[in-house]
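S.K.: what follows is a protein structure lacking sequence information:
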């Protein structure tokens, strides 16, 4: 049986209203071109929920969280009213506990942050598929998140769509003009990541700090990369990676997104 997991670069929340962001069209074509199945529920690992220990949302109707400041007013009027997935949350906790992650918090209050609802509003605009969100632990490493993914691999056979939502290279605090429009250090890291993934060098990705170029510039803080490790782990050691989208914004931010197929 063939199954997939995904890593998407969700970019800036301005994508929610900015028609010029190229990644919008990629996400809008999700159900027709990328993942044609109808999942029972969606498990999304967002860079924008950081906790000391793994945590999973278990809310019947999760709120839309506006975890950004000084953006245009219309963005604060957007809603993503998808149902929650408490049963899936309990299943995630069960799988993580069985794999040795004994401190897993089930959060019965938290809604969906922009790393979840912004891409999902384009991927599943009907907001009719139950969603729950899993946190990242930024003080821990790539292998930790890869092992979380491994523990969650059985969910694929239960028709659960697993999505890591981060950014292959997030926006830099300083975005000066570059000769070709994109920072060379960002291109170098993005190219290394693609080559490592396509070649199946997942251990190199787990240890990106010793293997990749320019990681301190590309990911001075690791939270946007760790959802990728979860997606890889959930796909399995023999999975095949495929680049399914790439575009750029702000001179440093890559929207590179990947599918991991296991057989």
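M.R.: Arrived safely. Predicted model only: the values in this text are computed from it and were never measured.

S.K.: only C-alpha atoms from now on, for both contacts and neighbour counts.
M.R.: Will do.

S.K.: quick check: buried residues in the longest helix seen in the chain?
M.R.: Ranked by residue count, the top helix of the chain under DSSP state H comes out as helix 184-198. Across helix 184-198, burial judged by 16 or more other Cα atoms under 10 Å covers 185-187, 189-190, 192-194, 196-198.

S.K.: same check on stretch 50-60?
M.R.: For stretch 50-60, by 16+ other Cα under 10 Å, it's 50, 53-60.

S.K.: returning to what we had before: and the contacts of the longest helix of the chain?
M.R.: Contact with helix 184-198 is made by 168-169, 202, 204-205, 212-215, 217-218, 240-243, 252-254, 256, as judged by Cα atoms under 8 Å, 6 or more residues apart in numbering.

S.K.: returning to what we had before: what's the most distant pair in the buried residues of stretch 50-60?
M.R.: 53 and 60 (22.3 Å; Cα to Cα).

S.K.: can you show me the helices along the stretch 151-263 of the chain?
M.R.: Taking DSSP state H, counting those that start in this stretch as the test, the helices found in the stretch 151-263 of the chain are 184-198, 202-206, 208-211, 215-218, 226-235.

S.K.: surely residue 37 meets residue 3?
M.R.: No. Applying Cα atoms under 8 Å, one finds residue 37 not in contact with residue 3, separated by 10.3 Å.

S.K.: give me the more crowded residue out of these two.
M.R.: residue 3 (16 against 10; other Cα atoms under 10 Å).

S.K.: residues in contact with the more buried one?
M.R.: For residue 3, the contact set (Cα under 8 Å, 6+ apart) comprises 156-157, 235, 261-263.

S.K.: host element of the residue nearest to residue 102 when sequence neighbours are not counted?
M.R.: Nearest residue to residue 102, sequence neighbours excluded (Cα to Cα, 6 or more residues apart in numbering): residue 96, at 7.2 Å. Assigned by DSSP states H and E, residue 96 belongs to helix 86-98.

S.K.: please state the offset of that helix from the chain centre?
M.R.: Distance of helix 86-98 from the chain centroid (Cα atoms, centre = their mean, to the nearest Å) equals 19 Å.

S.K.: so which elements touch that helix?
M.R.: strand 55-57, strand 105-107, strand 131-136, helix 142-152 (3 or more Cα pairs under 8 Å, 6 or more residues apart in numbering; DSSP states H and E).

S.K.: what's the closest of those to residue 224?
M.R.: Minimum separation from residue 224 across the helices and strands packed on helix 86-98 (Cα to Cα) falls at strand 131-136, 9.2 Å.

S.K.: Three-state assignment for residue 103, please.
M.R.: coil (DSSP: H, G, I helix; E, B strand; the rest coil).

S.K.: residue contacts, it?
M.R.: Neighbour list for residue 103: 53-54, 97 [criterion: Cα under 8 Å, 6+ apart].

S.K.: centroid residue for this structure?
M.R.: In the chain, the centroid-proximal residue (Cα atoms, centre = their mean) is residue 165; its distance is 1.4 Å.

S.K.: next up, a second structure to put side by side with the first:
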């Protein structure tokens, strides 16, 4: 019997420091993934990362994923970390097939790209053995939430094929507002907290249409996301779960005053 996945996930990967900073609660949350959150071992993993932004949907088709260090000015040990998960070429082509069958007229293939830190940093903590094939799918930040929700809907059949669908971004993502004075255990800016709470309430109440139109509906939406690339992976995970899916907050913590690590699990109704 084929492995089926009723759940999709949205992970806030926050700062690249998540890869080495033991003081971050989100790091310990991800390290407990298989014990406390999701014990099934997927056949393969599809990651929708806010760090791959293209004009049209794109999948990476590689045999072995390189580790991309798409961050600057961080401690040297971070640039020595590796996550050598194999690629998932068959999954990539299946993603392309599903999207095009659903009306997405163009899906590009990237045969060189590996895993950006929106993918490998959380996966390194969740599945440190790197023994599950991984494929990435890009976001299109010039489109809207409803577009990405429909992108997710097109991918829903993958859950019945043993694929773990995971969006990776940040529930708030305004890098200009980060405050070292507030640290990981300090306070939170009121605007960031208000936006984060609005997202939580909307998701837990099943108001997915409001989340699709967060830029008009949510307080401080433009402050929380000056550019929406890190929020759209949430819409993909939400859409893949289905309109009657139940959302669950699985982690909540903060860093630097305005960087939310709120993460969600979506369980399909059927």
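M.R.: Nice, I can see it. Here the structure is a predicted model, which is why all the values come from computation and not from measurement.

S.K.: of all the helices and strands packed on helix 86-98 of structure 1, which one is nearest residue 78 of structure 1?
M.R.: Nearest to residue 78 of structure 1, of the helices and strands packed on helix 86-98 of structure 1 and by Cα to Cα, is strand 131-136 at 17.2 Å.

S.K.: so that closest one matches what in structure 2?
M.R.: Against structure 2, the aligned range for strand 131-136 of structure 1 is residues 134-139 (TM-score structural alignment).

S.K.: give me the contacts around the matching stretch.
M.R.: Outside stretch 134-139 of structure 2, the residues that reach it (Cα under 8 Å, 6+ apart) are 44-54, 56-61, 65, 85-89, 91-92, 115, 119, 148, 229, 232-233.

S.K.: the residue nearest to the centre of structure 1 matches what in structure 2?
M.R.: Match for residue 165 of structure 1 (TM-score structural alignment): residue 168.

S.K.: that match is in contact with residue 230, isn't it?
M.R.: Yes. Counting by Cα under 8 Å, residue 168 of structure 2 touches residue 230, with 7.4 Å between them.

S.K.: overlap in contacts, these two.
M.R.: In terms of Cα under 8 Å, 6+ apart, residue 168 of structure 2 and residue 230 are both contacted by the residues 49-50.

S.K.: whichever strand or helix holds residue 24 of structure 1 vs structure 2, mean deviation?
M.R.: Using DSSP H and E, residue 24 of structure 1 maps to helix 23-28. Following superposition, helix 23-28 of structure 1 is found to deviate from structure 2 by 0.5 Å on average (mean Cα distance after the TM-score superposition for structure 1).

S.K.: what residues are up against residue 63 of structure 1?
M.R.: Residue 63 of structure 1 makes contact with 80-81, 110-112, according to Cα under 8 Å, 6+ apart.

S.K.: hmm, I was thinking of residue 90 of structure 1
M.R.: 58, 106.

S.K.: show me what it aligns to in structure 2.
M.R.: Aligned by TM-score structural alignment, residue 90 of structure 1 pairs with residue 93 of structure 2.

S.K.: distance check, its match against residue 58 of structure 2.
M.R.: Using Cα to Cα, to the nearest Å, residue 93 of structure 2 is found at 10 Å from residue 58 of structure 2.

S.K.: on that earlier part again, and which of the contacts of residue 103 of structure 1 is nearest residue 74 of structure 1?
M.R.: residue 54 (32.6 Å).

S.K.: per the alignment, residue 25 of structure 1 corresponds to what in structure 2?
M.R.: For residue 25 of structure 1, the residue aligned by TM-score structural alignment is residue 28.

S.K.: so what's that match up against?
M.R.: Contacts for residue 28 of structure 2 (Cα under 8 Å, 6+ apart) come out as residue 22.

S.K.: roughly how far does it sit from residue 128 of structure 2?
M.R.: Computed as Cα to Cα, the residue 28 of structure 2 to residue 128 of structure 2 distance reads 13 Å.

S.K.: same thing with residue 214 of structure 2?
M.R.: Using Cα to Cα, we find residue 214 of structure 2 at a distance of 34 Å from residue 128 of structure 2.

S.K.: settle it for me: which of those two has more neighbours?
M.R.: More neighbours surround residue 214 than the other of residue 214 of structure 2 and residue 128, with 22 against 16 (other Cα under 10 Å).

S.K.: give me the nearest residue to that one, chain neighbours excluded.
M.R.: Of all residues beyond its chain neighbours, the one nearest residue 214 of structure 2 is residue 221 (6.7 Å), with distances taken as Cα to Cα, 6+ apart.

S.K.: can you pull the contacts of the one you found?
M.R.: By Cα under 8 Å, 6+ apart, residue 221 of structure 2 lies in contact with 195, 214-215.

S.K.: which residue in structure 1 lines up with it?
M.R.: Using TM-score structural alignment, the equivalent of residue 221 of structure 2 in structure 1 is residue 215.

S.K.: specify which member of the contacts of residue 103 of structure 1 is nearest to residue 18 of structure 1.
M.R.: Of all the contacts of residue 103 of structure 1, residue 54 has the smallest distance to residue 18 of structure 1: 32.9 Å, by Cα to Cα.

S.K.: need the contact list for the closest one.
M.R.: Counting by Cα under 8 Å, 6+ apart, residue 54 of structure 1 touches 103-105, 134-137.

S.K.: buried ones among those?
M.R.: Buried by 16+ other Cα under 10 Å: 104-105, 134-137, out of those.

S.K.: give me the secondary structure label for residue 120 of structure 2.
M.R.: Following three-state DSSP, residue 120 of structure 2 is assigned to helix.

S.K.: show me what it lines up with in structure 1.
M.R.: For residue 120 of structure 2, the aligned position in structure 1 is occupied by residue 117, per TM-score structural alignment.

S.K.: correct me, but its match touches residue 64?
M.R.: Yes. Using Cα under 8 Å, residue 117 of structure 1 is in contact with residue 64, at 7.1 Å.

S.K.: overlap in contacts of the two?
M.R.: In terms of Cα under 8 Å, 6+ apart, residue 117 of structure 1 and residue 64 are both contacted by the residues residue 80.

S.K.: those two: which has the busier surroundings?
M.R.: Ranked by neighbour count (other Cα under 10 Å), residue 117 of structure 1 and residue 64 place residue 117 first, with 30 against 21.

S.K.: one step back: okay, and the common contacts of residue 93 and residue 58 of structure 2?
M.R.: With Cα under 8 Å, 6+ apart, residue 93 of structure 2 and residue 58 have no common neighbours.

S.K.: right, I'll leave it there.
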